[in-house]
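Engineer: okay, sequence plus prediction incoming.
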Amino acid sequence: TTGLPLNILVNNAGVMATPFTLSKDGIEMQFATNHIGHFLLTHLLLETMKKTSRESNVEGRIVNVSSEGHRFAYKEGIRFAKLNDEEEYSTIAAYGQSKLANILHANELARRFKEEGVNMTANSLHPGVIITNLLRHHSIIDVLHRTLGKLVLKNAKQGAATQCYVALHPDAKGVSGKCL
């Protein structure tokens, strides 16, 4: 790390409903992108965040951007033993399990922060349905999403507002382990 203070981390990289693909590290792409990347980055920065919180007496906040899509995970939840099983792969269920992992990760961080007495919070959130290119692998749905969606869906700035609220707003102080 650079040694610079760090109080806020928003994990917001994501892909959705992709065809079965493995990452460069050999992990199913949605789980690798939506969860493993966030998990690794968080844990690489965690000691810096704890140190910053202690030294500045300012609450550290970690926000995992999840999705209501977590409800569509495989019926057993996260299939750790079958992450790379192409035969049983479902684009939507794989997305759901990656977003469920985001929630569980934030909840476990919150539990640990409380146990350690660290002045930090961890939450997950569903930013709303936003006009993005996340559905690019499903052409007809993507076209409808980006054209008709302009009438009723959030734009990128509106979607970012939810994340900024949880990361910055004084009303969120001390709120931890929630899926907002």
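Structural biologist: Perfect, I can see it now.
Engineer: going by C-alpha atoms from here, please, whenever you check contacts or count neighbours.
Structural biologist: Will do.
Engineer: would you map the strands across the chain?
Structural biologist: Secondary structure of the chain (DSSP state E): strands at 8-11, 60-65, 120-125.
Engineer: distance to Val166 and mean neighbour count added to those strands, as CSV?
Structural biologist: Conversion of the strands of the chain to CSV gives the following (distance: least, Cα to Cα, whole Å; neighbours: other Cα atoms under 10 Å):
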stretch, distance to Val166, mean neighbour count
strand 8-11, 9, 19
strand 60-65, 7, 26
strand 120-125, 8, 27
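Engineer: looking at the ones you listed, spot the one closest to Ala110.
Structural biologist: Ala110 lies closest to strand 120-125 among the strands of the chain, at 5.1 Å (Cα to Cα).
Engineer: and here is the other one:
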Amino acid sequence: MSRRGGSAFSSSSTAEEVTEGIDGTALTAIVTGASSGIGAETSRVLAMRGVHVIMGVRNMVAAKDVKEAILKEIPIAKVDAMELDLSSMASVRKFASEFISSALPLNILINNAGIFGTPFMLSEDNIELQFATNHMGHFLLTNLLLDTMKKTADESKREGRIVNVTSCGHRLTYRGGIRFDKINDESSYQKFRAYAQSKLANILHANELARRLKEDGVDITANSLHPGLIVTNIHRYYFHHGSSNNMLRSIAP
């Protein structure tokens, strides 16, 4: 049996258990990477609690299936899908612009989307793909939506929440931490170290953002979250290239 902490929840607690009794009917949330895995379950449970969920997804066909499944279970759910490719800064800007144009409030931003263990590739913006997708896209998205979140927090008098889904694998990054001068260095690229590097960046982003929001007196919290060892399709490259289970256990959320 898992040892429970002060919250009375443990590693075996489900999202439904943690949110039981919470009324989110006045809240709007964006969940990136919501077409599968942790993002899909997060969207389902938020919708179950009455939150208006905007799924930011690259695969709109998969998102349609997730949305239909949620509505089948929860007919009164408020769920919408918008196209978002975190590896593309143009896509991030388009998503943010369209969301802001909708005039919807934004109480919760869950930066969940991610890729893991990819072969060396550059994004369309010439940034190593894991760093571009896992960190740069979310960094830009958060920055573009921050004014909307501040306005929502001020007008609603309810604390805003920003959550970066990261990994304890950040401890396995390259020696010295983030190699800012070698992000795109193919010759020294190690796919698991690169993943860990992007996850360390998520944590540093949340830490600094939390500090600045507090310093400015803004009623928004920013936190990084390690979800535990949850095997989803984020590991598709990992399994395709036949890496060891020991590394998987040590690095991946």
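Structural biologist: Yes, it's here. These numbers were taken from a predicted model, which means no experiment stands behind them.
Engineer: quick TM-score on the pair, please.
Structural biologist: Structural agreement between the two chains, given as a TM-score (TM-score structural alignment, normalised by the length of structure 1), stands at 0.77; 146 aligned residues with a Cα RMSD of 1.8 Å.
Engineer: can you list the strands of structure 1 in JSON lines and add distance to Lys50 of structure 1?
Structural biologist: Converted to JSON lines, the strands of structure 1 look like this (distance: least, Cα to Cα, whole Å):
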{"stretch": "strand 8-11", "distance to Lys50 of structure 1": "11"}
{"stretch": "strand 60-65", "distance to Lys50 of structure 1": "7"}
{"stretch": "strand 120-125", "distance to Lys50 of structure 1": "7"}
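Engineer: next, name the residue at the spatial heart of structure 2.
Structural biologist: In structure 2, the C-alpha closest to the average C-alpha coordinate belongs to Asn112, at a distance of 1.6 Å (Cα atoms, centre = their mean).
Engineer: what do we get in structure 1 for that residue?
Structural biologist: Taking TM-score structural alignment as the criterion, the aligned counterpart of Asn112 of structure 2 in structure 1 is Asn12.
Engineer: going along the chain, name the helices of structure 1.
Structural biologist: For structure 1, the helices defined by DSSP state H cover 29-31, 37-56, 91-116, 139-147, 149-152, 156-168.
Engineer: give me the mean distance between the first one and structure 2.
Structural biologist: On superposition with structure 2, the mean distance recorded for helix 29-31 of structure 1 (mean Cα distance after the TM-score superposition for structure 1) is 0.2 Å.
Engineer: give the buried residues for that helix.
Structural biologist: Of the residues in helix 29-31 of structure 1, those with enough neighbours to count as buried (16 or more other Cα atoms under 10 Å) are 29-31.
Engineer: closest one to Ser90 of structure 1 out of those residues, please.
Structural biologist: Gln30 (11.0 Å).
Engineer: list the contacts of the closest one.
Structural biologist: 14-18, 94-95, 98 (Cα atoms under 8 Å, 6 or more residues apart in numbering).
Engineer: right, and Ala13 of structure 1 touches Asn34 too?
Structural biologist: Yes - with contact defined as Cα atoms under 8 Å, Ala13 of structure 1 and Asn34 form a contacting pair (6.3 Å).
Engineer: which of these two has more residues huddled nearby?
Structural biologist: Neighbour tally, Ala13 of structure 1 and Asn34, criterion other Cα atoms under 10 Å: the higher count belongs to Asn34, 26 against 13.
Engineer: residue in structure 2 matching that one?
Structural biologist: With TM-score structural alignment defining the correspondence, Asn34 of structure 1 maps onto Asn134 in structure 2.
Engineer: residue with max distance from the center of structure 1?
Structural biologist: In structure 1, Glu55 marks the outermost C-alpha relative to the chain mean, sitting 27.2 Å out by Cα atoms, centre = their mean.
Engineer: quick one: the counterpart of it in structure 2 and Thr148 of structure 2, what's the gap?
Structural biologist: Matched by TM-score structural alignment, Glu55 of structure 1 corresponds to Glu155 in structure 2. Counting by Cα to Cα, to the nearest Å, the separation of Glu155 of structure 2 from Thr148 of structure 2 is 11 Å.
Engineer: repeat that for His170 of structure 2.
Structural biologist: Look at His170 of structure 2 and Thr148 of structure 2: by Cα to Cα, they are 30 Å apart.
Engineer: higher neighbour count, the two?
Structural biologist: More neighbours surround His170 than the other of His170 of structure 2 and Thr148, with 25 against 18 (other Cα under 10 Å).
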